[in-house]
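Engineer: pasting the sequence and the predicted model now:
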Amino acid sequence: MSDRGRSDASTGRRGPVVVGVDGSAEALDAVSWAADVAGRQGLELTVLTAVAPTVHVAATIDAPPGSSASALLDRARDVAADRLGDARVHVSAVTDHGTPAGVLVDHSESASLVVVGTRGLGEFTGGLSGSVSTAVATHARCAVAVVPAGSSRADGPVVVGVDGTANSMPALRFAFAAAAARGLRLVAVHAWSDIDVPQPDGADGGPHTEVGEQATLAESLAGFAEDNPTVEVDRVVVRDRPVRELVARSADASMVVVGRRGRGGFRSLLLGSTSRAVLHSVDVPVVVVPGDTSPTAARDETA
C-alpha cells in the first residue's frame, strides 16, 4: 500500500490517540470521540491531564474544588471503556506538569492524533480567542481534533477541504482513513475563487475555469481513491469562499478535515485563515492536519 493509502490516524504514525481532560463534560465528550477513533484504528489511547509546574499536589489547573488528577483520569477511563465496548484497546492515564497546551504539544511528538474539547472548566478547553485548542492545532506535530460538546456521536459524511496543492495531501490522507474506518462517504470540497491557485512551472497562468478546477480536484484525489476503493467520494467544486462551503457542508457531516496551512504556506502563518475560521464556526469535530512533520519541517516552521 502506498503512503497515500495508510489507514493510520495521521500521516503513517502508529502512536497513541492522546486526549486532554479537565473534569468538564465537554472534555469527556472529547474522550468518547477519541476512544472511538482509537478503537476503529487499532491504536492505543492516552487520557492526559496537566498540573501546574510549580504545584506538586495532584490538582488540575482550574479544576473544581475537591477534584484531583487521579479522579479526573479515572472518570475519563470509565468513559473511554464505555465507548470502546469490546474493542481491545490499551488505555493509559497520564498526569504531566506544564501548561495544558504545552503538555499536549509535547505529547504530539509521538502521537497519531491529539484530541481536545471546547469550552470546558479548565484550560484544556476554552474560548475562541487564544484558546488552548487553537494553540495546539497551530503547533502540534500531528493531527489535532477539536470536538464540540455533544458532537461525539455525530454521524454523516467526512468533509475535507482540498486546495489542489501539496498542503492538502495529509488532510486527504486522514479524511480517507477516517471515512474507510467508519464506512462513511467522503465529500471533497474544492473552492477556487478567493485567491489564485499557484501554477506549476511552465503552466499557463490564465483564468481558471470550472473544467480546470474539476481536473485539479480529480488529480488530488486519484491516488487516495485507488487505495481506498470502498470509500464513496462526492466531488464538490464551487466558485466560492472555502470557509463558506465547508461550514455549509458541516451541517450534515460527522467531521470536517482541513490542512493546517492553506495555499500560501507561509511559515509565519502556521494555522491558515480557512483552518482557523472553520475551527471556530462549525458544530462537529474539526481535524486540523499539519503538512510535513519531519524534523526539518519543524525547524522551518519555527524559523
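Structural biologist: Thanks, I have it.
Engineer: okay, CA-based contacts and neighbour counts for the rest of this
Structural biologist: Fine.
Engineer: and the gap between the closest residue to A140 other than its chain neighbours and F124?
Structural biologist: Residue nearest to A140 in three dimensions, not counting chain neighbours: V105, with 4.9 Å by Cα to Cα, 6 or more residues apart in numbering. Distance check for V105 against F124: by Cα to Cα, to the nearest Å, it reads 12 Å.
Engineer: A further structure is provided below for comparison with the first:
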Amino acid sequence: MTAQGTEQGTREPSIARDGNSVVVGVDGSPAAEAAVRWAASMCAARGLSLRIIHALDFSPYTYGAPYLDVAGIYGWMEDEGKETLARAAAAAREVSADIDVSTEISTMGGARWLVSLSEDSRALVLGASGSGSASGIGSTAVNAASHGVCPVVVVHERDGKVPDEGPVVVGVDGSPTSERAIAVAFEEAAQRGAPLVAIHAWSDTPHGTLAGGRGAIRDPRAFEDAEHEVLAERLAGWQEQYPDVTVQRELYIDGPRTHLLAWSQKAQLVVVGSRGRGGFRGLLLGSTSNELVQKAQCPVMVVRPARS
C-alpha cells in the first residue's frame, strides 16, 4: 500500500521517469532533516524536484500481531508519518520556496523502496544517523548503495553542520565504476564552483602495511611517474570537458580508506565508486565501506556501476 501526500491531500504516486528528481528518506531525526536540506539545496541549484519519502516500519509490532489492532496501529503510524513528512517539506521550503516538493508514505521496506525509486531518480539522499528505516546508516543505506541505480548520498555533518565549503574529493582506481565516479565528481565540482581532489592509492592494503612506504619501492621515481601517468590519463578527458575545475592530484602507496577519511575532514563532498579494483575494491562489502559511510565528516556520494 503506497500513498503520496501533497498539500492538497493524499493520492496515488506518480513516478517520474526522466531522472529529474532527488529522493530523500526521512524519519524525523535531526540527521534526516540535515539530509533534506542538503537535497533541497541540490534541487534548487539544478532545477530538480524533491521527493521526500517515509517508510512505515511495523517490525516492532510483529510478535504482538494476534493481539493488536493492526488497523489502528497503521492509522497511528500513518498519521505520525504524515507529520514527519510535513516537517521535512517545511524544512526543504526554508532552503528554497521555489522547488517542487512532494511527499510519499509506503509500507514497503525502506531499502527495497529506495532501490525501486533509484530507477528514476537523479540521486538518493539519506541522513548519516537516525532510528527509522529510511534514514539510518545501517543496512538500509548499505543495501541502497549496493543495489541502487543512481548515486546514493549519505549526508554527514561536521562541527554541527553539513559542510558547504572545501573541495570535492574523488577516489580513482581505474575501474569502470571509478570512471563514473570521476564524471560525477567533475560535475559536482563544477556545479559547486569547488576544486577537485583526485586520490589514487596504488595498493588497497591498510595504511602503513607496506613497511617504509615509498622507501620500500625499488625505484621510487619510476613508481611516482608511472602512477601519476595513470591518474593523469583517467582525468584528462574530464579536465578538457570541465576546464574551469581546478584539479589537485594526490598519490598514495596504500590505505585508501585512511586517506579518504582524512580528506573528508576538509571536503564538502567525497565521491567514490561502489566497487572496482585497486584502492577501492569491495568498497561496499567490507570495512572500507562501513568506515567511510559511518565515519566520514562530510557527505559521501556512492556511484554505482553502469547497467550492462
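Structural biologist: Happy to help now that I have it. All values derive from a computational prediction rather than experimental measurement.
Engineer: which residue ranges of the second structure form helices?
Structural biologist: Along the second structure, counting by DSSP state H, helices occupy 30-46, 70-95, 110-117, 139-147, 176-192, 220-241, 256-263, 287-295.
Engineer: neighbours around G130 of the first structure, how many?
Structural biologist: 9 (other Cα atoms under 10 Å).
Engineer: A135 of the first structure now?
Structural biologist: 17.
Engineer: aligned partner of it in the second structure?
Structural biologist: Superposed on the second structure with TM-score structural alignment, A135 of the first structure falls opposite N143.
Engineer: what about the aligned residue in the first structure for F186 of the second structure, neighbour count?
Structural biologist: If you follow F186 of the second structure across to the first structure using TM-score structural alignment, you land on F176. By other Cα under 10 Å, 33 other residues sit near F176 of the first structure.
Engineer: how close does F176 of the first structure get to V47 of the first structure?
Structural biologist: F176 of the first structure is 25 Å from V47 of the first structure, by Cα to Cα.
Engineer: cool, A222 of the first structure as well?
Structural biologist: 36 Å.
Engineer: who's more crowded, those two?
Structural biologist: Neighbours were counted for A222 of the first structure and for V47 using other Cα under 10 Å; V47 has more, 25 against 10.
Engineer: what lines up with the more buried one in the second structure?
Structural biologist: Match for V47 of the first structure (TM-score structural alignment): I52.
Engineer: just to revisit the earlier point, the helices of the second structure: which one's closest to V125 of the second structure?
Structural biologist: helix 30-46 (6.4 Å; Cα to Cα).
Engineer: surely C142 of the first structure and E109 touch.
Structural biologist: Yes - if you go by Cα atoms under 8 Å, C142 of the first structure and E109 touch, sitting 7.1 Å apart.
Engineer: of the two, give the one with the bigger neighbour count.
Structural biologist: Shown here are C142 of the first structure and E109; by other Cα under 10 Å, C142 has more neighbours (28 against 14).
Engineer: for the more buried one, give its distance to T95 of the first structure.
Structural biologist: For C142 of the first structure, the distance to T95 of the first structure - Cα to Cα - is 20 Å.
Engineer: which ones are touching T99 of the first structure?
Structural biologist: Shown in contact with T99 of the first structure (Cα atoms under 8 Å, 6 or more residues apart in numbering): A50, V51, A52, P53.
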